[in-house]
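Peer 1: With the sequence up front, the predicted model follows.
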Amino acid sequence: MRIRRAEADDAAALTALMKASAAYQGDYAGILANYAIDAAQIARDHIYLATDDAGRMMGFYSITIDPEPELDLMFVIDAAQGTGLGRDLFAHMRGVAAQIGIGEIIIVSHPPALGFYLRQGAVRVGTKAPTPTAAWERPILKLRVD
């Protein structure tokens, strides 16, 4: 596995990987319905992707800085769930966050992913109320990265 910084021409593949996730089907599909990663987002945010030995995209994460540091997106392809790839991406994210001077990062979790983030050391600090695009409550967590 190789982890590298995303480039502008990765935008369509990142969006496709995200939208193919079984975790965001059915009731959860609405949050991604009109969302697409674009070149501006890739230039602005800290987006890193993992590829397998054949160069196939296996997962990615995105750190946003404004208004406060947040793990904005984290996806692993369905076929790689449970293989340790998510843990490896999360460890990489933690290292990048520390390198860019982030001491603490917010995670607004997809409810089914809460256990994963807790196992990685994040602490639940609250709940985000439903919104028009996310019609369910979402756990809010914080992670110390320094």
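Peer 2: Ah, there it is.
Peer 1: For the rest of this, base every contact and every neighbour count on C-alpha atoms.
Peer 2: Noted.
Peer 1: Pull out the buried positions in stretch 68-78.
Peer 2: Buried residues in stretch 68-78, counted by 16 or more other CA atoms under 10 Å: 69-77.
Peer 1: Next up, a structure to set beside the first:
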Amino acid sequence: MKIRKATIHEADLVSDLCFRSKAHWGYSEEFMEACRDDLTITANYIETSLVYVIEEDGGIKGFMGLERREDHILLGYLFIDPNAIGKGYGKAMWEHMTQVVKSLNMRTVLIHSDPYAEEFYLARGAVRIGEIESTVIPDRKLPLLRFERRG
């Protein structure tokens, strides 16, 4: 397993992974199409954010996107290829995220979580602090989580 910064040339590849990973949870085609823009990772996003991929055996198994804010880091994306879910890639990305946050001398990570991913984050020490409005579906609420880095 190797974690490295994504390149701008991988924008389409990680966008496709993001879409397939979200679809893994059984969302309808209509819902997925409504999410397409939010799940599209642009070259500009890769350039202006901290975007990492995890790869093994010559293929990308997952990626995450971190956005530095004034007083916290936003974990904007953390997606694992559906064929790689449950094989430790998400945990490895989480550990890498905590190291990046530490290297930036930050403590707080906010997470706009998919409902299906909330349990993953809670198991790693994040706590639910509220809900946020979906940017795609009116009146849909999403878990808002906070993780405080220790040490």
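Peer 2: Here it is on my side, so go on. Only a predicted model underlies this, so the values are computations on that prediction, with no experimental measurement involved.
Peer 1: Quick TM-score on the pair, please.
Peer 2: After superposition, the two chains reach a TM-score of 0.90 (TM-score structural alignment, normalised by the length of the first structure), with 144 aligned residues with a CA RMSD of 1.8 Å.
Peer 1: Return the subset of the buried residues of stretch 68-78 of the first structure lying in strands.
Peer 2: Those of the buried residues of stretch 68-78 of the first structure mapping onto strands are 70-76, per DSSP state E.
Peer 1: Next up, the contacts around A23 of the second structure.
Peer 2: Going by CA atoms under 8 Å, 6 or more residues apart in numbering, A23 of the second structure touches M32.
Peer 1: Distance check, it against P82 of the second structure.
Peer 2: Distance, A23 of the second structure to P82 of the second structure, by CA to CA, to the nearest Å: 9 Å.
Peer 1: so the top strand by length along the second structure corresponds to what in the first structure?
Peer 2: Identified as the longest strand of the second structure according to DSSP E is strand 59-68. The alignment of strand 59-68 of the second structure onto the first structure (TM-score structural alignment) spans residues 56-65.
Peer 1: Buried by neighbour count: which residues of the matching stretch qualify?
Peer 2: Those would be 57-65, for stretch 56-65 of the first structure by 16+ other CA under 10 Å.
Peer 1: Can you lay out these as CSV showing distance to A40 of the first structure?
Peer 2: Below are the buried residues of stretch 56-65 of the first structure laid out as CSV (distance: CA to CA, whole Å):
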residue, distance to A40 of the first structure
M57, 20
M58, 22
G59, 20
F60, 17
Y61, 16
S62, 13
I63, 14
T64, 13
I65, 14
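Peer 1: Out of those residues, flag the one nearest to G26 of the first structure.
Peer 2: For the buried residues of stretch 56-65 of the first structure, the residue nearest G26 of the first structure by CA to CA is G59; the value is 21.0 Å.
Peer 1: so the helix or strand hosting E119 of the second structure corresponds to what in the first structure?
Peer 2: Taking DSSP states H and E as the criterion, E119 of the second structure maps to helix 118-123. The alignment of helix 118-123 of the second structure onto the first structure (TM-score structural alignment) spans residues 114-119.
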